[in-house]
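Participant: Only the shape, not the letters, is given here:
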C-alpha cells in the first residue's frame, strides 16, 4: 500500500485539530493509504528527514501550522525545485482549513514576485480546505504527476570533499545563506561586497557552494580579497548550479539536510541575504535549533539583511512578520544596510574571545 506522511503534533484531548486529524485518518485508511505519524508523535531531524522522505509516497500537512511544519513543507518544496529524485512523483497536500498556513504562503508569494522563487508554489504545495479534498487531490496528482520545475543540469558532479587549514589570524566563520538564482546586478554587487568585508574582518565565509547568483558573488568577493572560504553542496544541486572557484574547503554531502548541518556546525554566525525557498528553509532550521537549545546554535547570532527597495519596503518584510509571531526576542536581528552586518559578528566574537 502507498504510504502518506502526516505533519503536525496532537497536543492532548482538547487540541482543536484533533477531530480534523481523526477524519483525515479515517479517509486515508479507507482509501488505501498506510499512514506515518498518525498520532503526531514522531520527530524529524536534519539527520533523518531525507530517510523519512524516501520512505513516504505522499505528504499531507495538517492545520495548526508550526515553524517545524513550515520547515518540513518548504524542505519538500526545495526538493521539488532541485530535482531530488526521492521526491519524484510524490504529491504534497496542505490542509489549510484554519488558514494557519496563510502567512507561510504569503512569504512564498512575495519571494516569487521578488524573483528568487521561479516556480509557483501552488503547483507543488497543494492547498485544500477539507479532508475530502485531501483525498481527491492525492488521487489526481498520483495519476497526473507533478509539474516540471524547469531546471536544467549544466554538468556532471565528480567533486569530492577537501580541506584547507584556517589562517593563523582567523577570527571566525560566518555562514551566508542566500539566493543562487537572483541575477540583479545590484544584489550581486551587494553579495560581492559582503564577501570582501568578511575577508577584511578576518572572517571566513561559509556558503552553500553554488557558483551562480548571490551565492557565487559572495564567494567571489571573499576569494578576491584573500579570504578563507568554505561550503557544502550535494551532487544533484552541483549538477544544476556548479561550484564556485577558489573554495578553501568543501564538504560534499548526500542531501540538503546534512549539508545544512555541516554548514551550521562550522559557522560562528549567520547572515540571511536575499534568497528564495532554500534560504527560508535554512533560516527556519536555525530558528528551530535555537528554540531547541541545540548546541550547534548556542551563542551564534543570526542577522537578516532586509534590503530595502526604492520605495523603502524590505526584501524580507513578510518573512520577518511571520517569524515575529513564532520567535523570541534575540533569536535574530535585522540589518537594513551592509554597514550593519559585519559589526554584529565582530562584537559577538570579541566578547567570546
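Facilitator: Thanks, I have it. All of these numbers come straight from a predicted model, not from anything done at the bench.
Participant: Going by C-alpha atoms from here, please, whenever you check contacts or count neighbours.
Facilitator: OK.
Participant: ok, residue 94 - how many residues close by?
Facilitator: Residue 94 has 24 neighbouring residues, counting by other CA atoms under 10 Å.
Participant: Tell me which helix or strand comes right after the one helix or strand it maps to.
Facilitator: For residue 94, the element it lies in under DSSP states H and E is strand 92-95. Counting by DSSP H and E, the next helix or strand C-terminal to strand 92-95 is helix 102-114.
Participant: helices or strands up against that following helix?
Facilitator: helix 317-324 (3 or more CA pairs under 8 Å, 6 or more residues apart in numbering; DSSP states H and E).
Participant: which outside residues touch the helix or strand following the helix it packs on?
Facilitator: Using DSSP H and E, the helix or strand that follows helix 317-324 towards the C-terminus is strand 333-335. Residues from elsewhere that reach strand 333-335, judged by CA atoms under 8 Å, 6 or more residues apart in numbering: 301-307, 341.
Participant: And the furthest pair within those?
Facilitator: 301 and 307 (18.3 Å; CA to CA).
Participant: re earlier: quick one: the contacts of strand 333-335 as TSV, columns for secondary structure too.
Facilitator: What follows is those, written out as TSV (DSSP: H, G, I helix; E, B strand; the rest coil):
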residue	secondary structure
301	coil
302	strand
303	strand
304	strand
305	strand
306	coil
307	coil
341	coil
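Participant: and which of the residues you listed is nearest residue 53?
Facilitator: residue 302 (28.3 Å).
Participant: Would you agree the closest one is in contact with residue 272?
Facilitator: Yes - counting by CA atoms under 8 Å, residue 302 touches residue 272, with 7.4 Å between them.
Participant: So for the two, which sits in the more crowded spot?
Facilitator: Neighbour count, other CA under 10 Å: between residue 302 and residue 272, residue 302 has more, with 26 against 23.
Participant: Could you check how far that one is from residue 329?
Facilitator: Distance, residue 302 to residue 329, by CA to CA, to the nearest Å: 12 Å.
Participant: and here's the other structure:
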C-alpha cells in the first residue's frame, strides 16, 4: 500500500508535531506502507521521509521544478520525480496513492487533502482520506465539518468518510478498515 502524506514544510512550534510525524513515518515503514509525498527535505515533509527511510521503508517524492530549491528536494528517496507544476504534482501523487493523510500543516496541506476528499465525494476514487490529529490540531476543522453538515452543505455520509486518528496504529487501522460511501451524485 502507498499512502500520500500531506504536511507542513515547517515543523510547527511544538516539538510534539515533529515527534509524532517521525513516529508515523517509522510505523508506516515497519508495516510495509510506502509513502508518497511532496519530495521536500524540510519541515514535517523531510521528517516523515527520513523516519521511514531510516526503518528501511520506501518513499516516493513528487516535487515541482519551481519548488526543487525552495523545499530542498530530498535526494535520498526511493524515487524523486520532478514535475512541471503543482497540478502535475497532485495528479501524480493521487495516481500513485491508495490513501491520503493530512498531518499538521498550513494552507497547502489543507488544499491537497480537500481536493482528495472532494474527488472521493464525487466518486472519482474510493480511497480513504484521513487526518492525523496530532495534539488535536484538526479539531477546529473537524468542528467546521460538523457545522457544514448541520447547515445542509455536506451530507453526513461524506463527513463520516473522513478517517480521524491521533496515533499511527489507529490511523493505519482506520485506513485499512475504510469503506467508501456512494459518490455524491449516485
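Facilitator: Yep, it's here. Since the model is a prediction, treat every value here as computed from it, not as a measurement.
Participant: TM-score for these two?
Facilitator: The TM-score (TM-score structural alignment, normalised by the length of the second structure) is 0.84; 170 aligned residues with a CA RMSD of 1.8 Å.
Participant: picking up where we left off before, where does the strand holding residue 94 of the first structure end up in the second structure?
Facilitator: Per TM-score structural alignment, strand 92-95 of the first structure has no counterpart in the second structure.
Participant: Identify the residue spatially nearest to residue 267 of the first structure, adjacent ones excluded.
Facilitator: Leaving aside its chain neighbours, residue 267 of the first structure sits nearest to residue 173 (4.8 Å; criterion: CA to CA, 6 or more residues apart in numbering).
Participant: My read is that that neighbour contacts residue 203, right?
Facilitator: Yes - Residue 173 of the first structure is within contact range of residue 203, at 5.3 Å (criterion: CA under 8 Å).
Participant: ok, now how distant is residue 50 of the second structure from residue 76 of the second structure?
Facilitator: Separation of residue 50 of the second structure from residue 76 of the second structure (CA to CA): 9 Å.
Participant: Neighbour count for the two, which is higher?
Facilitator: Ranked by neighbour count (other CA under 10 Å), residue 50 of the second structure and residue 76 place residue 50 first, with 21 against 15.
Participant: helix or strand for that one, which one?
Facilitator: Secondary structure (DSSP H and E) places residue 50 of the second structure in helix 43-54.
Participant: Which residues does that helix contact?
Facilitator: With contact meaning CA under 8 Å, 6+ apart, helix 43-54 of the second structure is reached by 6-11, 17-18, 21-29, 35, 37-41, 58-59, 74, 77.
Participant: Give me the spatial nearest neighbour of the aligned partner of residue 39 of the second structure in the first structure, chain neighbours excluded.
Facilitator: Aligned counterpart of residue 39 of the second structure in the first structure: residue 209 (TM-score structural alignment). In this structure, residue 209 of the first structure finds its nearest non-sequential neighbour in residue 231, 4.7 Å apart by CA to CA, 6+ apart.
Participant: Wait, the one you found touches residue 249, no?
Facilitator: Yes - the pair residue 231 of the first structure / residue 249 is scored as a contact, 6.6 Å apart, by CA under 8 Å.
Participant: out of those two, which sits in the more crowded spot?
Facilitator: Using other CA under 10 Å as the criterion, residue 231 of the first structure and residue 249 rank with residue 231 on top: 27 against 18.
Participant: Against residue 184 of the first structure, how distant is the more buried one?
Facilitator: Between residue 231 of the first structure and residue 184 of the first structure the computed distance is 23 Å (CA to CA).
Participant: try residue 212 of the first structure
Facilitator: 12 Å.
Participant: Could you check which of those two has the larger neighbour count?
Facilitator: Applying other CA under 10 Å to residue 212 of the first structure and residue 184 shows that residue 212 carries more neighbours, namely 20 against 11.
Participant: Which of the three states applies to the closest residue to that one other than its chain neighbours?
Facilitator: Nearest-residue entry for residue 212 of the first structure: residue 180, 5.1 Å, with adjacent residues in sequence omitted and distances by CA to CA, 6+ apart. The three-state label given to residue 180 of the first structure by three-state DSSP is coil.
Participant: Looking at the second structure, name the residue matched to residue 180 of the first structure.
Facilitator: Matched by TM-score structural alignment, residue 180 of the first structure corresponds to residue 9 in the second structure.
Participant: cool, and residue 290 of the first structure?
Facilitator: Residue 290 of the first structure maps onto residue 120 in the second structure, by TM-score structural alignment.
Participant: Okay, helices next: where are they in the stretch 251-353 of the first structure?
Facilitator: Along the stretch 251-353 of the first structure, the stretches classed as helices by DSSP state H, counting those that start in this stretch are 256-265, 277-291, 317-324, 342-352.
Participant: Quick check: buried residues in the third one?
Facilitator: The one in question is helix 317-324 of the first structure. Using 16 or more other CA atoms under 10 Å as the test for burial, helix 317-324 of the first structure gives 318-320, 322-323.
Participant: Repeat that for the first one.
Facilitator: Across helix 256-265 of the first structure, burial judged by 16+ other CA under 10 Å covers 256-264.
Participant: Specify which member of these is nearest to residue 24 of the first structure.
Facilitator: Distance to residue 24 of the first structure across those (CA to CA) is lowest for residue 257, with 28.8 Å.
Participant: Please determine how far the closest one is located from residue 204 of the first structure.
Facilitator: According to CA to CA, residue 257 of the first structure and residue 204 of the first structure sit 22 Å apart.
Participant: How about residue 80 of the first structure?
Facilitator: In terms of CA to CA, residue 80 of the first structure sits 31 Å off from residue 204 of the first structure.
Participant: Which one's more surrounded, these two?
Facilitator: Each of residue 80 of the first structure and residue 204 has its neighbours counted (other CA under 10 Å); residue 204 has more, 27 against 24.
Participant: Excluding sequence neighbours, find me the nearest residue to the more buried one.
Facilitator: Using CA to CA, 6+ apart, the closest residue to residue 204 of the first structure is residue 173 (4.3 Å).
Participant: How about residue 92 of the first structure?
Facilitator: Distance criterion CA to CA, 6+ apart; nearest residue to residue 92 of the first structure, sequence neighbours excluded, is residue 59 at 4.6 Å.
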